[in-house]
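1. Fold the following, please.
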Amino acid sequence: MIADEMTERLQGLTPTQLEIFDESESHRGHSGFREGGESHFRIRLASPAFAGLTRLQKHRLVHDTLGDIVPRVHALALELSES
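-> Presented below is the predicted three-dimensional model:
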């Protein structure tokens, strides 16, 4: 499952909070929706790795950490904070 892969990779950022939500079902009928889910995700992540980074730098760090997972999902919402 994509959420499990995300969780495993994001552990490298030593999160103090990590929640991953598959919001695919709420996008049924919209572009990118796939039957069975795993198309639209929301990640809520707090990490000391974000200290001193701009919002854009935080997003880039998460995208780089997720690597090849990012192109496999249609939408990825990020809620990021320092811990």
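
2. When you work out contacts or count neighbours from here on, use the C-alpha atoms and nothing else.
-> Noted.

3. Can you list the residue ranges for strands in this structure?
-> Ranges of strands within the chain are 17-22, 40-46, 75-81, based on DSSP state E.

4. can I get the ones you listed in TSV with distance to residue 9?
-> Below are these laid out as TSV (distance: least, Cα to Cα, whole Å):
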stretch	distance to residue 9
strand 17-22	11
strand 40-46	12
strand 75-81	15
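
5. how near is the residue lying farthest from the centre of the chain to residue 35?
-> Centroid-distance maximum for the chain: residue 29 at 22.0 Å, with Cα atoms, centre = their mean. In this view, residue 29 and residue 35 are 10 Å apart by Cα to Cα, to the nearest Å.

6. ok now stretch 74-83, how far from the chain's centre?
-> Counting by Cα atoms, centre = their mean, to the nearest Å, stretch 74-83 is centred 6 Å from the centre of its parent chain.

7. how many other residues sit next to residue 54?
-> 10 (other Cα atoms under 10 Å).

8. Next, the second sequence, to be compared with the first:
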Amino acid sequence: MTDIATGSIADQITRRLTEALSPTRLEVVNESAQHRGHLGDDGTGESHFRVVVESAAFAGLNRVARQRLVNRALADLLAERIHALAIQARAPGE
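-> You can find the predicted model right below:
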């Protein structure tokens, strides 16, 4: 992805995870305000996020494999814009 400058980070996370994982549930929570003034706070108000994502793509995968799928979808954002990302990933019915 090369659109890291368009739209809010939360919107980009939502769009990318929707495209990559077709989630049945997706919550993107901006927790940046809780980290204001801490290491990694770049002053934009969009540096720390939590995602809760439920997707059939996670069926049969362990926690690390699930997180890798999320990280792959957000790779350039994680490298350049997101300081911290907490991930809760589960398959439907879990």
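
9. TM-score of the superposition?
-> Once superposed, chain against chain, the TM-score is 0.94 (TM-score structural alignment, normalised by the length of structure 1); 83 aligned residues with a Cα RMSD of 0.9 Å.

10. about what we covered before: after alignment, which residue of structure 2 pairs with the residue farthest from the centre of structure 1?
-> Aligned by TM-score structural alignment, residue 29 of structure 1 pairs with residue 37 of structure 2.

11. so the longest helix seen in structure 1 matches what in structure 2?
-> Counting by DSSP state H, the longest helix found in structure 1 is helix 55-66. With TM-score structural alignment applied, helix 55-66 of structure 1 matches the range 63-74 in structure 2.

12. Just want to check the distance between residue 32 of structure 1 and residue 69 of structure 1.
-> Applying Cα to Cα, the value for residue 32 of structure 1 to residue 69 of structure 1 is 15 Å.

13. next one: residue 26 of structure 1
-> 21 Å.

14. Those two: which is more packed in?
-> It is residue 69, of residue 26 of structure 1 and residue 69, that has more neighbours when counted by other Cα under 10 Å, with 15 against 11.

15. Roughly how far does that one sit from residue 59 of structure 1?
-> Going from residue 69 of structure 1 to residue 59 of structure 1 by Cα to Cα gives 14 Å.

16. Could you figure out how far the longest helix that structure 2 contains is turned away from strand 25-30?
-> In structure 2, taking DSSP H as the definition, the longest helix is helix 9-21. Calculated by axes from the mean of the first three to the mean of the last three Cα atoms, to 10 degrees, helix 9-21 of structure 2 forms an angle of 150 degrees with strand 25-30.

17. can you list the residues that contact helix 9-21 of structure 2?
-> Helix 9-21 of structure 2 is contacted by residues 4, 6, 23, 26-30, 46, 49, 55-57, 70, 73-74, 81 when judged by Cα atoms under 8 Å, 6 or more residues apart in numbering.

18. cool, and stretch 20-39 of structure 1?
-> For stretch 20-39 of structure 1, using Cα under 8 Å, 6+ apart, the contacting residues are 1-3, 7, 40-44, 72-75.
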